[in-house]
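Trainee: Dropping the sequence and predicted coords here.
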Amino acid sequence: MEKVEWEDVQRLVLSGYPKLPFSAYLFWHFEPDKVDAAKRWLGSLAKRLTCAVARGDRQAINLALSAPGLKHINVSDNMLNSFSPEFLEGMAPKPTATGPSRRSNILGDLGDSSPEFWEWGGWNGSRDIDGMLLLYASDRSSLMALIDTEIKAMAGAAEPALRQNGERIVLEGRIYEDHKEHFGFKDGISQPMIEGSPRASKKRKKSSGDPDENKELTADEKRIHLVKPGEFILGYRNERRIRISSISGTKDSKGAEARDIRRNGTYLVFRQLEQDVRAFNDFVANTAGRVYGRTDEPAREEIAARLVGRTREGHPLVPVDRGPDASPRNDFLYHFEDRFGTACPIGAHIRRANPRDTIGPDADTALRLSKMHRIIRRGRPYGERLDSGMGNSASRKASRGISFIALNADIAGQFEMIQHSWLNNTHFGGLHAGTDPFGHFSCTGDVVTIQDRPINHYIDRPRPFVRVRGGAYFFLPGIEAVRALARPELV
């Protein structure tokens, strides 16, 4: 087992900061022609970044850089070219003469979710983003103070990139006390575990503390979810036993061997996904009436769970003998427990996002293959919850959604593959039609398939309940790499 240099890894890789429920995503761009100031700022920021072994309960700071941001601080072409083509090209390349770019087609960023309509990161305004600060705090007043402190610290080197009517815009995130997103489901339950991480390596007692670290793992959870570090952290062996090696022969301006700034870093995918809660609730009620002939709460809850594959409290629909007060189960597989999707529909969101042991020539091989396509999710809801009584007009019109964050070492083989081949695939798992019920992508004749006996239900799917409002590919560097980027000599 490889030993990961956790003291050099930013803590976001290991934790979603559940004790810091208030967060902000501050997008910024470097000031033109102020490379020296930019490097000095990065040098000072490196001292404040929260590393994986830190135990801060009051605030946390993480840094991510885009490809244009690396270019601005004069990272050499040789080093830049070592990064993945997806990262260098970006999430939203400009359209070609014949239509949307290949990447937009792969991601399904078409129609209402086209980069043409994004609020940032798309083809029009607020496209030039050099980096992002991910800020976390225990309460909102502390978060606001942290935002102000970091904006003052970057003055003269960088400035916030998102503005409206002259006012800066900071996208905030929030973990609600019930840990549910705007559609009403508990989120972040199923996550891969990095081999050699504190959670995977030690037995811990269950407590009310950080669920990312304190929950004791079962043998089945380790077998299903334990993944090689190279799937998420560059410089280590992945599930294919391949390591992205250092670039030999690269020298800095003084002739010394240059550090591979990719080591201990990872790629960060950020997507601002707006959710139409009212449209989702209407669809659930209408579908309940069609399938069960009634629209009472039990019927609506059953339909909602079938779309996700879990109940709103996070319990999977895969059959299992557990008490009603037990914590949500995650050590389950599909092949032997629910192969035909009569409990958890084949096209349900969780089954598409992580097929576990179903996509492959046999169950064991499929489980091994699935580990090559896992992502770590660190997203949070943004915006206020929809007024449950529907009496607040401002609440109904307000924007709300998910700030989706994925960490992976291979954007094409992990995030993009999941999006294109599983979520957007109309023939996923042997289906004849339909895409992810919670996805932003839809196509002509889109349906939701709910397996049943004696016949399946095919429900016409309206326009998506989710719309992409912005996005970008970033690199979350190791802390030593940030220090290297801050040095006057070229990298």
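Mentor: That came through, no problem. These figures come from a predicted structure and were not determined experimentally.
Trainee: alpha carbons only for contacts and neighbour counts from here, please
Mentor: Will do.
Trainee: Quick one: the helices in the stretch 101-250 of the chain, in order.
Mentor: Taking DSSP state H, counting those that start in this stretch as the criterion, the stretch 101-250 of the chain carries its helices at 102-107, 140-154, 198-201, 211-214, 219-225.
Trainee: Of those helices, which is nearest Met91?
Mentor: Checking the helices of the stretch 101-250 of the chain against Met91 by CA to CA gives helix 102-107 as the closest, at 6.9 Å.
Trainee: List of residues touching that closest one?
Mentor: Met91, Ala92, Pro93, Leu110, Ser114, Glu416, Gln419, His420 (CA atoms under 8 Å, 6 or more residues apart in numbering).
Trainee: In TSV, list the residues you listed along with neighbour count.
Mentor: Shown next, in TSV, are the contacts of helix 102-107 (neighbours: other CA atoms under 10 Å):
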residue	neighbour count
Met91	24
Ala92	25
Pro93	16
Leu110	19
Ser114	20
Glu416	19
Gln419	20
His420	16
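Trainee: Just the ones in strands from these, please.
Mentor: Within the contacts of helix 102-107, no residue falls in strands by DSSP state E.
Trainee: ok, those vs Arg259, which is closest?
Mentor: Relative to Arg259, and with distances defined as CA to CA, the nearest of the contacts of helix 102-107 is Met91, at 26.8 Å.
Trainee: For Glu297, find the nearest of the helices of the stretch 101-250 of the chain.
Mentor: The nearest among the helices of the stretch 101-250 of the chain, by CA to CA, is helix 211-214 at 30.1 Å.
Trainee: Show the secondary-structure elements that that closest one is packed against.
Mentor: helix 198-201 (3 or more CA pairs under 8 Å, 6 or more residues apart in numbering; DSSP states H and E).
Trainee: let's see 6 Å
Mentor: Helices and strands touching helix 211-214, by 3 or more CA pairs under 6 Å, 6 or more residues apart in numbering; DSSP states H and E: there are none.
Trainee: now it, how far from the centre of its chain.
Mentor: Averaged C-alpha coordinates place helix 211-214 at 19 Å from its chain's average position (CA atoms, centre = their mean, to the nearest Å).
Trainee: Same list, the helices of the stretch 101-250 of the chain, but as JSON lines with distance to Ala37 and mean neighbour count please.
Mentor: Shown next, in JSON lines, are the helices of the stretch 101-250 of the chain (distance: least, CA to CA, whole Å; neighbours: other CA atoms under 10 Å):
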{"stretch": "helix 102-107", "distance to Ala37": "34", "mean neighbour count": "17"}
{"stretch": "helix 140-154", "distance to Ala37": "9", "mean neighbour count": "16"}
{"stretch": "helix 198-201", "distance to Ala37": "37", "mean neighbour count": "17"}
{"stretch": "helix 211-214", "distance to Ala37": "37", "mean neighbour count": "18"}
{"stretch": "helix 219-225", "distance to Ala37": "43", "mean neighbour count": "16"}
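Trainee: take the one below as the second:
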Amino acid sequence: MEIIEKEDIQGIIVKGYAHLPACKFVLLGMGSKQAAQQWLQLIAQNITRGSEKKPPAAVNLAFTYEGLKVLGLDGSSLDTFPLEFEDGMTTPHKQLFLGDFGNSAPDKWEWGGPQQTPVHALLMLYAPDETSLQLLYDMQRQHFAQFQLTEIKRLDTAVLGQRKEHFGFHDGIAQPTIKGLGKQDTPENTVAAGEFILGYKDAYNQYPDTPQVPLLQGKESSLPPAVKPGMLDFGKNGSYLVFRQMAQDVQVFWQYIESITMQDGKSDEQAMIQLAAKMVGRWPSGAPVSVCPDKDDTSMESRDDFGYRAVDSAGLRCPIGSHIRRTNPRDAMDASSSKSMEIANKHRILRRGRSYGKPVCDSLEPAEILRSKNFEGERGLYFICFNAAINRQFEFIQNAWVNNPKLLGLNHERDPLIGNNAHPDDAHQCGFFSVPANGLRRHYSNIPDFTTVKGGAYFFMPGLHALAYLAAR
């Protein structure tokens, strides 16, 4: 078994910092190469490593393609990065891949869009509480002017109770376990390290493509040699980070659910929760609908060891178009059960997102959300994931599963939560969702966009040795 070099991997890749609920994400622009390198030499001493089991606070750092340019990587080195990293999220063909149309179009983004100031770096700060986080942020900010750093945008987060997201559902359950990090899990959910961290074998039993840099004359480097003579493996122990700010319209979501489940002009709370659970694929507690088809069961709130083929191949329990079934079809694709799982695991991502904005109510129970009138302000999710191949993992999920209107026999449907119903190929310009039942199929139409993309970018998070190389160029 390959030994994972956690000492050289930035900590957020290895663990989600659940014990550090307070965090900020700072989007930075860098000035001159020299000033940026001097800052990097300073901050590199404070970068949290994956080998730290429970750090009292955490600092992690990633760069865009343009940021690596500022830091002095030449064209031949930059050419070894994948094209999707260079292209970013905002080109016209990426709109088609990611479904960023209508209100989610890049020209309407608040950051990261083609009209905005280019983002060069992402500074990720984590702490046990808001007071400690502010101190950590102030400590970092005091160096910005000195090293010609511009704070483009500071993204604050919110701690939501009971591990829920703003719509009221338990979140962050279905995470792959990285093979070789020591945690035990089912074989089906244990995924090769090279799917998330460069320098290790992936699900194809191959080493993923890795960026390379030249050996600097007269300077030592701890980077391992690359296959090409005279080049170093810059990607070893690094990963590609996808960051998307997604606003959630909680009021629109629950008002829509209420409007299509009313009986004789009266709200039917149980019918509302049941339909919302069908769209999500889990009940508010987190219990999977495929395991608990009739009602919520809090004893199943974190259950993730289930499939669809044996008990729910037709989607009678969990609709085929539901959010969690689309984003991870598990054993339900057109192949044998084991082959389907193998295929699905070649498109997994490692999620590290956080929520932002004030929740509409403290409990985030659907009944209380419905009674609440506190819908002012923006709230949503900072979607963050790691993958070794952006095109085969994140972009494939978005294009082939989330926004595919004909996924696994469906017709004219997209993901009911995060699919974009303003897609230009959608002749009706409205969303559909179907719920099979006893040979029939109940269709729901005119689904509005419940989420809106507000900004985004692709980053590369280098290993610690790669950070040292950038600082020494």
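Mentor: Nice, thanks for sending it over. Since we're looking at a predicted model, the values are computed, not measured.
Trainee: Just put the helices of the stretch 101-250 of the first structure in a markdown table and tack on distance to Glu297 of the first structure.
Mentor: Below are those laid out as a markdown table (distance: least, CA to CA, whole Å):
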| stretch | distance to Glu297 of the first structure |
| --- | --- |
| helix 102-107 | 35 |
| helix 140-154 | 34 |
| helix 198-201 | 38 |
| helix 211-214 | 30 |
| helix 219-225 | 33 |
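Trainee: Can you say which of those helices is nearest to Arg58 of the first structure?
Mentor: Between Arg58 of the first structure and these, the shortest separation by CA to CA is 8.4 Å, and it involves helix 140-154.
Trainee: distance from the closest one to the second structure after superposition?
Mentor: Mean deviation of helix 140-154 of the first structure from its aligned counterpart in the second structure after superposition (mean CA distance after the TM-score superposition for the first structure): 1.4 Å.
Trainee: Output the residue interval of the second structure matched by that helix.
Mentor: Alignment of helix 140-154 of the first structure against the second structure: residues 130-144, by TM-score structural alignment.
Trainee: Give me the spatial nearest neighbour of Asn103 of the second structure, chain neighbours excluded.
Mentor: Thr452 (6.4 Å; CA to CA, 6 or more residues apart in numbering).
Trainee: The one you found matches what in the first structure?
Mentor: Mapped onto the first structure by TM-score structural alignment, Thr452 of the second structure lines up with Arg467.
Trainee: Look at that match and give its secondary structure.
Mentor: At Arg467 of the first structure, secondary structure determined by DSSP: H, G, I helix; E, B strand; the rest coil is strand.
Trainee: Surely it touches Ser113?
Mentor: Yes: with contact defined as CA atoms under 6 Å, Arg467 of the first structure reaches Ser113; the gap is 5.3 Å.
Trainee: where exactly do the strands run in the stretch 201-350 of the first structure?
Mentor: Taking DSSP state E, counting those that start in this stretch as the criterion, the stretch 201-350 of the first structure contains strands spanning 226-227, 266-275.
Trainee: matching residues in the second structure for the longest one?
Mentor: The aligned range for strand 266-275 of the first structure in the second structure is 239-248, by TM-score structural alignment.
Trainee: Tell me which helix or strand Val360 of the second structure sits in.
Mentor: Counting by DSSP states H and E, there is no helix or strand that carries Val360 of the second structure.
Trainee: Spit out the contact partners of it.
Mentor: Neighbouring residues of Val360 of the second structure by CA atoms under 6 Å, 6 or more residues apart in numbering: Asn374, Phe375.
Trainee: quick one: what's aligned to it in the first structure?
Mentor: Under the alignment (TM-score structural alignment), Val360 of the second structure maps onto Leu386 of the first structure.
Trainee: Can you tell me how far that match is from Lys397 of the first structure?
Mentor: When distance is defined by CA to CA, to the nearest Å, Leu386 of the first structure is 9 Å away from Lys397 of the first structure.
Trainee: again, but for Pro160 of the first structure
Mentor: In terms of CA to CA, Pro160 of the first structure sits 26 Å off from Lys397 of the first structure.
Trainee: and if you look at Arg380 of the first structure?
Mentor: Distance from Arg380 of the first structure to Lys397 of the first structure, counting by CA to CA: 20 Å.
Trainee: Repeat that for Pro85 of the first structure.
Mentor: Relative to Lys397 of the first structure, and taking CA to CA, Pro85 of the first structure is found at 39 Å.
Trainee: on that earlier part again, of Arg380 and Lys397 of the first structure, who's got more company?
Mentor: For the pair Arg380 of the first structure and Lys397, the greater number of neighbours falls to Arg380 (25 against 10), based on other CA atoms under 10 Å.
Trainee: what sits against that one?
Mentor: Gly173, Arg174, Ile402, Ser403.
Trainee: Check which helix or strand the last one maps to.
Mentor: Using DSSP H and E, the element containing Ser403 of the first structure is strand 401-408.
Trainee: Specify the next element, helix or strand, located C-terminal of that strand.
Mentor: Immediately after strand 401-408 of the first structure, counting by DSSP H and E, sits helix 417.
Trainee: In the second structure, what stretch matches that next one?
Mentor: By TM-score structural alignment, helix 417 of the first structure lines up with residues 396 in the second structure.
Trainee: mean shift between that stretch and the first structure?
Mentor: Stretch 396 of the second structure sits 0.4 Å off on average (mean CA distance after the TM-score superposition for the first structure).
Trainee: neighbouring contacts of that stretch?
Mentor: Applying CA under 6 Å, 6+ apart, stretch 396 of the second structure has no contact partners.
Trainee: again, only using 8 Å
Mentor: Contacts to stretch 396 of the second structure, defined as CA under 8 Å, 6+ apart, come from residues His347.
Trainee: centre of the chain versus it, how much separation?
Mentor: The chain centroid and the centroid of stretch 396 of the second structure are separated by 13 Å, computed with CA atoms, centre = their mean.
Trainee: thinking again about what came up before, indicate which one of the helices of the stretch 101-250 of the first structure is closest to Gln164 of the first structure.
Mentor: Here helix 140-154 is closest among the helices of the stretch 101-250 of the first structure (CA to CA), at 16.9 Å.
Trainee: helices or strands next to the closest one in the packing?
Mentor: Contact here means 3+ CA pairs under 8 Å, 6+ apart; on that basis helix 140-154 of the first structure packs against strand 22-30, strand 131-137.
Trainee: and Ala279 of the first structure, which of those is closest to it?
Mentor: Ala279 of the first structure sits nearest to strand 22-30 of all these, at 27.2 Å, using CA to CA.
Trainee: show me the residues around the equivalent of Gly90 of the first structure over in the second structure that make contact.
Mentor: Using TM-score structural alignment, the partner of Gly90 of the first structure in the second structure is Gly88. By CA under 8 Å, 6+ apart, Gly88 of the second structure lies in contact with Lys94, Ala457, Tyr458.
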